[in-house]
Each structure stands twice: as C-alpha cells, then as structure tokens.
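Peer 1: The amino acid sequence is not available; the structure is as follows:
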C-alpha cells in the first residue's frame, strides 16, 4: 500500500493534521512578525508620544523600572514629573535626565504610606505643568509581612501598609 493510499484511508486524521500544521505555521509566523517589529523596527520607527501632551508623570521614579520609564520617556521627547520619597534621589535623577535628554523635569516628594494627604502636594505640583496624558504608577507597596494579591489587599486607607 502506497503512502497516498494510506492518506486516503484516514481523511479525517489527514484534515486534522493539515489544520494543525496550518495553525502552528500562522501562529509562529505572527509571533516572528511581532518580534521583528518590537525588537528591530522600534529602534527606527518610534511613536511620537508628544501627541499625548508635553509632560509625563512617573511615580517611584528614582530606582529600577520607574527610573527606566522616566529616562525612556524623556529620551522620546517628553518632559518628566518625577515623584518619589527621597528628595536627594529625585534631585539626582532629575539632573541625570536633564543632562542626558535635554528635557525639563519637575520633582515632587511624596510618601504614599502617609495616606490620602499625599495627593494634595502631588495635585498642586502637577497643575503647574501643561496637560499630560501619560502617567506611570510604579509605587511599590507591601502590606504586613506576607505577600498578598492586590485584589485581596486590606483597606488601602489604613496606615498599616509600608513601602517595600
């Protein structure tokens, strides 16, 4: 019995196999296209973020991911409002961003463990800049000493939480 004759004996299995191969080929092809776009084209073809406003606000902006966001947004042409607890770190990061990108920065010292009163100085500081549409909330909070999901967090208005 030839291969063609065997394939004809099992048409349902042949169809399932062909559909599976097509699905995998399309899925892999799409992932390759997306990967190429993200990793290669993004360095040449950048979105103009200034269409959303001249300023971006970044909380937790003095270390780690928050600092990286602030630097990248400044590199892409936006002025940055930096919000964090440490005034010394805020001043250092603001100076770095201004030197590296030539963009303006504004710093707001805020400790989110203090409760609702933290929002008043932030609101006043943000009103001083032109309209913005980009906000990166990168404040890390830890409740008690055990990790919990945000959805299961206790009353967020209680002062039992503290920064990581």
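Peer 2: Okay, I see it. This structure is a prediction, so every number in the text was calculated from the model and none was measured.

Peer 1: contacts, neighbours, all on C-alpha from now
Peer 2: Will do.

Peer 1: which stretches of this protein form strands?
Peer 2: Here the chain has its strands, by DSSP state E, at 55-59, 79-84, 105-109, 132-136, 141-143, 161-163.

Peer 1: Let's have the ones you listed in TSV, adding mean neighbour count and distance to residue 69.
Peer 2: Putting the strands of the chain into TSV (neighbours: other CA atoms under 10 Å; distance: least, CA to CA, whole Å) gives the following:
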stretch	mean neighbour count	distance to residue 69
strand 55-59	25	7
strand 79-84	26	10
strand 105-109	21	13
strand 132-136	16	8
strand 141-143	16	18
strand 161-163	16	20
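
Peer 1: residues contacting residue 105?
Peer 2: Residues near residue 105 by CA atoms under 8 Å, 6 or more residues apart in numbering: 79-82, 94, 97-98.

Peer 1: which residue packs closest to it, ignoring adjacent ones?
Peer 2: residue 80 (4.8 Å; CA to CA, 6 or more residues apart in numbering).

Peer 1: Same question for residue 112.
Peer 2: residue 118 (6.1 Å).

Peer 1: Could you do residue 86 as well?
Peer 2: Nearest one to residue 86, counting by CA to CA, 6+ apart, is residue 109 at 6.6 Å.

Peer 1: next, the one to line up against it:
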C-alpha cells in the first residue's frame, strides 16, 4: 500500500512539474520571439509580389502597409478615405520605392466585392492583412442603448454630433444614462468586421493555394478573450474573426499558408481616442513591428509581450468581478471622462 501511495504522489508531482515546465517554455517563446520564430530577411517578398491591406489609411493598417513595403513588397492599400490613401501611397513610394495601388472602397456597404475582385485578379498576392473594422461606440454601452441598431446609417449630421457630445459631458457629470452609442448599426458592423474578412479571404486565398505559399493576418481584439460586456457586438464580431482564422489555418496549413488572428489590446489609434502610449498602450508602429515577429507563433496571438500578459490577466480574472455593475459603470464613466478631456484639450489648443 505504501509503495502505491509513493508511486501515486511521485507520478502526480512529475505531472505537475511537466505541466508548469511546458507553461514556462511557452512564456519564454513569447518573450524571445526572434529566437523561437525567426523570419528570413526575404520572408515576406518570397510569399509574392503584392501585399493587400484593408483599413490602411491610418493606425494599425497604415503601419502594416509601410512595414510590408519596407520588406520589399508592393502594396494595395484600401479604405474609404481617398486623400489619406493617396498621401500614404506617396510616402511609401518616396521611402521604399515600392509600387502602390490605391483602392477606395467603403467596407460597411454591400455589393462592393465584385469590383475589388476585378482590381486584384491579375496580382500575385502573397500577404493579406484584414485590418478594417469599426467600433459601434467608442464609449462602452449596453446593447440596447444604441439608438440606431436596426438602421444602416451614414455619416451623422451635426445635430446628432451635438447631442452625442452633450451626452458624453453629461455622463462625465454623472447626471444621465442616456444613449451614447449612436451612428453605427448592426449591418455596418457585420459588413465591416465580419463579411469583409470572409470575402477578402475568398478572393485572395485561391491564388495562395495554387502557389503553395502566402500569409493572411486577420486583426481581432484582445477584448474578445472573454464575453465582454459593454462591447458585446464588437467583441462578438472579433470572436468570429478568431474562429474563422483558426478554422482556415487548420484547413490550409498543409498548403504552406500561414493564417493568423492577431488580438491587440490598447493601440493608440482613432478607435480609442489616441490614448497616450505606454507599456500597455502601444503606438501602431511598435505594435505592428512586434506582431510580425509572431507570425509563426500559432493561429492566434496577442502580437506583443505586454498584450499577452493582459490577455492572461483578463482570462484569469473571475467573470463575477468583470461583470460587476460597479466595474461596468466605472468602465463607461472612465472612457467618457477621457474622451471629454481629449475634446476639451483639443478645443483649447484650437482657440
């Protein structure tokens, strides 16, 4: 009997040691990405002549376009803002000498992909970055607080904007719980965050399969690590991004194609009100530079060490704490206050 107990505890202790040894190994892999996941200097250009980046006019998409051009690829940049795309195309051409193709399109709309397919059909595309996405509301809110859920809305008029700003300031003063989540609609979010990614993969993946190489990066979000209140629609759309990416990678890995979902937390972009950069809120350039080092790290990554830690912390926190009313209300008030402060500073500097 004694020998059996000794064998059990020895085996159990060995299993625990192996488990935590593997965990430690995985941590070191994320800390030393260049050592664990080295990329040859010609890695990206060996995938094909062209890279396609959606949502490329600013933020993360803009930096992916610049980074891939710096790696020797010609770039197709896509968004609905022609002026900023043309400015980026000029910058890429001047700094890298690479060819740039500008496609102006609004991914929130229907029936746009036949023209995109026509524009891309003759290109040898080695990298696709599905970055474009919209947030239903910068200020987090409960699902039914969105006044335009069933409408396909366009650009808000000034009266709507005036009401929105008033609501932000009123929330900051803790006087109201009126709707802050306006201007976006279910159809626009689904079209931009979900449909666009699927259709772009459908357009570009066949060429990669035929050539037996290629890279697809689908940008998700760190808040999709758990069912995230106050961003329910956005987080759900990003979970689709992750599951779709992981399924495709399982299907096409044998064809030499890398398909990865990248799930950042804080990156200083327009989507989060250009928050100041720090250890956890990265600049778009720093985040993109870091995330490209993790291309061989699996079908889903956070793209940086600090965001990997945040993901672990969020997933380790009991949901009862995350879902507490005080926490949710505090999140809403904090974001609204930050936005109000940003607008106040902008108004003062413009005066």
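Peer 2: Sure thing, it's come through. Note that this is a predicted model, so its numbers are computed, not measured.

Peer 1: So after superposing, what's the score?
Peer 2: The TM-score (TM-score structural alignment, normalised by the length of the first structure) is 0.71; 145 aligned residues with a CA RMSD of 3.1 Å.

Peer 1: shouldn't the residue nearest to residue 112 of the first structure be in contact with residue 111?
Peer 2: Yes: Residue 118 of the first structure lies in contact with residue 111 (CA atoms under 8 Å); the separation is 6.6 Å.

Peer 1: Let me see the contact set for residue 126 of the first structure.
Peer 2: Applying CA under 8 Å, 6+ apart, we find residue 126 of the first structure in contact with residue 81.

Peer 1: which residue lines up with it in the second structure?
Peer 2: Aligning on TM-score structural alignment places residue 126 of the first structure opposite residue 120 in the second structure.

Peer 1: Next: residue 20 of the first structure.
Peer 2: Under TM-score structural alignment, residue 20 of the first structure pairs with residue 16 in the second structure.

Peer 1: And for residue 59 of the first structure?
Peer 2: Match for residue 59 of the first structure (TM-score structural alignment): residue 54.

Peer 1: ok, now how distant is its match from residue 126 of the second structure?
Peer 2: 14 Å (CA to CA, to the nearest Å).

Peer 1: ditto for residue 40 of the second structure
Peer 2: Taking CA to CA, one finds residue 40 of the second structure at 15 Å from residue 126 of the second structure.

Peer 1: Over to residue 102 of the second structure?
Peer 2: With CA to CA as the criterion, residue 102 of the second structure and residue 126 of the second structure are 17 Å apart.

Peer 1: And residue 16 of the second structure, by the same measure?
Peer 2: Per CA to CA, residue 16 of the second structure is found 43 Å from residue 126 of the second structure.

Peer 1: Please confirm that residue 216 of the second structure is located within a strand.
Peer 2: Yes: assessed by DSSP: H, G, I helix; E, B strand; the rest coil, residue 216 of the second structure belongs to a strand.

Peer 1: Distance of it relative to residue 234 of the second structure?
Peer 2: On the measure of CA to CA, residue 216 of the second structure and residue 234 of the second structure end up 21 Å apart.

Peer 1: just residue 188 of the second structure next, same as before
Peer 2: For residue 188 of the second structure relative to residue 234 of the second structure (CA to CA), the value is 11 Å.

Peer 1: Would you tell me which helix is longest in the second structure?
Peer 2: helix 2-31 (DSSP state H).

Peer 1: returning to that earlier point: any idea how many residues pack against the match of residue 20 of the first structure?
Peer 2: 12 (other CA atoms under 10 Å).

Peer 1: Tell me which stretches of the second structure form helices.
Peer 2: Using DSSP H, helices in the second structure cover 2-31, 33-36, 43-47, 59-70, 82-96, 113-120, 158-172, 186-190, 196-211, 232-252, 284-292, 305-316, 319-322, 325-350.

Peer 1: Could you check the angle the fourth one makes with strand 100-104?
Peer 2: In other words, helix 59-70 of the second structure. Put simply, helix 59-70 of the second structure runs at 150 degrees to strand 100-104, going by axes from the mean of the first three to the mean of the last three CA atoms, to 10 degrees.

Peer 1: spatially speaking, which residue is in the middle of the first structure?
Peer 2: For the first structure, the residue nearest the mean C-alpha position is residue 136 (6.7 Å; CA atoms, centre = their mean).

Peer 1: residues touching the equivalent of that residue over in the second structure, list them.
Peer 2: Superposed on the second structure with TM-score structural alignment, residue 136 of the first structure falls opposite residue 129. Residues near residue 129 of the second structure by CA under 8 Å, 6+ apart: 51-54, 61, 64, 216-219.

Peer 1: Am I right that the residue nearest to residue 86 of the first structure is in contact with residue 88?
Peer 2: No: Residue 109 of the first structure is beyond contact range of residue 88, at 9.7 Å (criterion: CA under 8 Å).

Peer 1: residues in contact with residue 27 of the first structure?
Peer 2: Residue 27 of the first structure touches nothing, counting by CA under 8 Å, 6+ apart.

Peer 1: corresponding residue for the residue nearest to residue 105 of the first structure in the second structure?
Peer 2: Per TM-score structural alignment, residue 80 of the first structure is aligned with residue 75.

Peer 1: So what's the residue count around whichever residue in the second structure pairs up with residue 111 of the first structure?
Peer 2: Using TM-score structural alignment as the criterion, residue 111 of the first structure maps onto residue 106 of the second structure. Using other CA under 10 Å, the number of residues around residue 106 of the second structure comes to 15.

Peer 1: so how far is residue 117 of the second structure from the residue lying closest to residue 106 of the second structure once chain neighbours are set aside?
Peer 2: Counting by CA to CA, 6+ apart, residue 106 of the second structure lies nearest to residue 80, which is 4.8 Å off, once chain neighbours are set aside. Counting by CA to CA, the gap between residue 80 of the second structure and residue 117 of the second structure amounts to 17 Å.

Peer 1: With residue 340 of the second structure instead?
Peer 2: 42 Å.

Peer 1: more neighbours, these two?
Peer 2: The neighbour count for residue 340 of the second structure versus residue 117, taken as other CA under 10 Å, is higher for residue 340 (19 against 15).

Peer 1: ok so, going back, now do the same contact list for the match of residue 111 of the first structure.
Peer 2: By CA under 8 Å, 6+ apart, the neighbours of residue 106 of the second structure are 79-80, 112.
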